[in-house]
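A.B. asks: Below: sequence and its predicted model.
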Amino acid sequence: MSAPLWRALVVEDEPAMRDIITFALETQDFDTVTAGTAEAAWAVIAEQQVDLVVLDVMLPGMSGIELCRRITSTRPVPVILLTALGETSQRIAGLEAGASDYVTKPFHPRELALRAAGLVRRSPVRDGALAQSGPVSLDLRAATAYVRGKRVDLTPHEYRLLAALVTHPDEDLPFRQLLLLGWGEAQLLGGRELLKTAVYRLRLKLESVDPAARGCIASVRGVGYRYSVPATDGPDGPATNGAGDEAH
């Protein structure tokens, strides 16, 4: 077997079914990680990068529908739901929660695996069209920003500034570098004040979608700015990570 190309998270509480799904995915070049509950799956997603989630709707504790909603609102990861035959309401609820596809039980393992591979091949994350860090994702082709899947209207300068920060997470980006990336000129007259105003507006726009997202952009005294992903406390979602006042 060739080296795995993708990683899939299989969320299924029945061990025998979990083994069947895992084996089927591995025939299509997936590496797999498994979880028996939604809470355990959320912990995996918080710690690992996955390319696909195969998710049973009927789980103990948090439902598969609720987990699907949380995944798709925070990460651009395709989700395949496994639903019982004839449960139309579950399929509709899953699609409304952001699922990319659904497969009804009983199903043919090869069909599931082929659908999974097709979804990942078409994913914008896999073809380099999407950059994502924490709650913010960027469509690099369309120069469009999203917070938890919701589009944020930005000016060209704001988008380029956000793109510079998101694609360099946890790095202290100097004022001059941000001015060069955002406005094409590192020695711009009044540049620091211009940058400060742009960051202020950018934070407000991110906060309008998700209050915690504003805290992603922090001031670095005497240096510039840093983008950091808010800490995740578990299935209840991201913790608030406030940013300090501007320091120049």
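C.D. replies: Nice, thanks for sending it over.

A.B. asks: Every contact and neighbour count from this point should use C-alpha atoms.
C.D. replies: OK.

A.B. asks: Hmm, R7 and V33 touching each other?
C.D. replies: Yes. Taking contact to mean Cα atoms under 8 Å, the distance of 7.5 Å between V33 and R7 places them in contact.

A.B. asks: secondary structure class for D13?
C.D. replies: Reducing the assignment to helix, strand or coil with DSSP: H, G, I helix; E, B strand; the rest coil, the entry for D13 is coil.

A.B. asks: so how far is T167 from it?
C.D. replies: Applying Cα to Cα, to the nearest Å, the value for D13 to T167 is 36 Å.

A.B. asks: Between these two, which is the more surrounded one?
C.D. replies: D13 (18 against 15; other Cα atoms under 10 Å).

A.B. asks: try it against this one:
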Amino acid sequence: MNADRRYVLVVEDEPSLGRLVADYLAAAGYETHWIADGLAVLPAVRERLPDLIVLDLMLPGQDGLSICRELRSFSDVPVLMLTARVEELDRLVGLEAGADDYVCKPFSPREVVARVKAILRRPWKRPAAAEAAPGLQIDATRYEARLDGELLDLTPLEFRLLQALAEQPGRVFSRDQLLDRLHDDQRALSDRAIDSHVKNLRRKLERARPGDDAIRSVYGVGYRFEL
């Protein structure tokens, strides 16, 4: 592993095409890793955040659009989407899901390399442990949050809830808006279930900083974060 090389994750279920794209990127100087199963993508990203993801739209296990939407709940890593769908609507859906660029099949591997180079020239700061509020650090790459140096024992859903609230302190979020930010969990939750998760999150924040109510209820609307 060369720390000086940019790391590109290639996600393509067709082995010959996946290997071809990975080989061309490697020849261009990038470190690459190829994945064929959609369900393996997010665990791989959380284990090691790439500099860019080349992501096929149609994948076994989990499709590219849902991967991209879930990815955007915790990372701004650039995504180049690959697809056989050429209709404008499908391209727009991919971009609205959080993709940075779009290449339609059939394509030249050289075009993919050129698009990757162009995207990586754009300014993008790798997410890391950042202070979201005084004393609160949120590390999206590790799914960890600390308050005053104390590690908060959060579930993945509680982590995403805290991240959504802390990104915009003072903003009032409705329960529906918070459900939209939780992406993969929203189908298993009702809007009132948010109340239970907020209660648990408040308790964990209170444990780390007694007497400080960081999540305020706004009657008839939802919640806002103040720390």
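C.D. replies: Noted; the coordinates are in hand. Computed from a prediction, not measured in an experiment: that's the story for all the values here.

A.B. asks: Taking the centroid of structure 1, which residue is nearest it?
C.D. replies: The centroid of structure 1 falls nearest to R75 when counting by Cα atoms, centre = their mean (1.9 Å).

A.B. asks: where's that residue relative to G182 of structure 1, distance?
C.D. replies: In this structure, R75 of structure 1 and G182 of structure 1 are 25 Å apart, going by Cα to Cα.

A.B. asks: wait, isn't V79 of structure 1 in contact with C68?
C.D. replies: Yes. The criterion here is Cα under 8 Å, and V79 of structure 1 meets it with C68 at 7.1 Å.

A.B. asks: Between those two, which contacts overlap?
C.D. replies: L55, G98, A99 (Cα atoms under 8 Å, 6 or more residues apart in numbering).

A.B. asks: Counterpart of L9 of structure 1 over in structure 2?
C.D. replies: In structure 2, the residue paired with L9 of structure 1 according to TM-score structural alignment is L9.

A.B. asks: Using the three-state scheme, assign its match.
C.D. replies: Following three-state DSSP, we place L9 of structure 2 in the strand state.

A.B. asks: Could you list which residues are in contact with it?
C.D. replies: Residues touching L9 of structure 2, when contacts are defined by Cα under 8 Å, 6+ apart, comprise T32, H33, W34, I35, P50, L52, I53, V54.

A.B. asks: what's stretch 214-225 of structure 1 in contact with?
C.D. replies: Defining contact as Cα under 8 Å, 6+ apart, one finds that stretch 214-225 of structure 1 is touched by 165, 172-175, 203-204, 206-207, 226-230, 240-248.

A.B. asks: so of those, which ones are in strands?
C.D. replies: Secondary-structure check on the contacts of stretch 214-225 of structure 1 using DSSP state E: residues within strands are D172, L173, P174, R226, Y227.

A.B. asks: now, among those, which is nearest to G94 of structure 1?
C.D. replies: Nearest to G94 of structure 1 among those: Y227, at 32.4 Å, using Cα to Cα.

A.B. asks: wait, that closest one sits on A163?
C.D. replies: No. Y227 of structure 1 is beyond contact range of A163, at 10.1 Å (criterion: Cα under 8 Å).

A.B. asks: Mind putting the shared contacts of V79 and C68 of structure 1 into JSON lines with distance to L119 of structure 1?
C.D. replies: Below are the shared contacts of V79 and C68 of structure 1 laid out as JSON lines (distance: Cα to Cα, whole Å):
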{"residue": "L55", "distance to L119 of structure 1": "14"}
{"residue": "G98", "distance to L119 of structure 1": "14"}
{"residue": "A99", "distance to L119 of structure 1": "11"}
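
A.B. asks: can you pick the most crowded of those residues?
C.D. replies: Within these, L55 tops the neighbour count with 29 neighbours, counted by other Cα under 10 Å.

A.B. asks: Correct me if wrong, but it is in a strand.
C.D. replies: Yes. Assignment of L55 of structure 1 by three-state DSSP places it within a strand.

A.B. asks: Please tell me I have it right and it contacts S63.
C.D. replies: No. At 9.9 Å, L55 of structure 1 and S63 do not qualify as touching, with contact defined as Cα under 8 Å.

A.B. asks: so who does V166 of structure 1 touch?
C.D. replies: In this structure, V166 of structure 1 makes contact with A131, Q132, S133, V136, Y227, judged by Cα under 8 Å, 6+ apart.

A.B. asks: Now tell me what touches stretch 58-77 of structure 2 from outside.
C.D. replies: Contact partners of stretch 58-77 of structure 2, identified using Cα under 8 Å, 6+ apart, comprise 12-13, 36-39, 41-42, 49-53, 55-57, 79, 81, 83, 94, 97-99, 126-127, 140-141, 160, 181-184.

A.B. asks: now do 7 Å
C.D. replies: Stretch 58-77 of structure 2 is contacted by residues 13, 37-39, 51-52, 55-57, 94, 97-99, 127, 140, 181, 183-184 when judged by Cα atoms under 7 Å, 6 or more residues apart in numbering.

A.B. asks: after the helix of greatest length in structure 2 comes which helix or strand?
C.D. replies: With DSSP state H applied, the helix covering the greatest number of residues in structure 2 is identified as helix 193-208. From helix 193-208 of structure 2 onward toward the C-terminus, using DSSP states H and E, the following helix or strand is strand 215-218.

A.B. asks: Which residue range of structure 1 does whichever helix or strand comes after that following strand align onto?
C.D. replies: Counting by DSSP H and E, the next helix or strand C-terminal to strand 215-218 of structure 2 is strand 222-225. Alignment note (TM-score structural alignment): strand 222-225 of structure 2 is unmatched in structure 1.

A.B. asks: how about the strands in structure 2?
C.D. replies: For structure 2, the strands defined by DSSP E cover 7-11, 31-35, 52-56, 79-83, 101-104, 130-133, 136-139, 144-147, 150-151, 172-174, 215-218, 222-225.

A.B. asks: now the shortest one: how far from the chain's centre is it?
C.D. replies: So that's strand 150-151 of structure 2. Strand 150-151 of structure 2 sits 23 Å away from the centroid of its parent chain (Cα atoms, centre = their mean, to the nearest Å).
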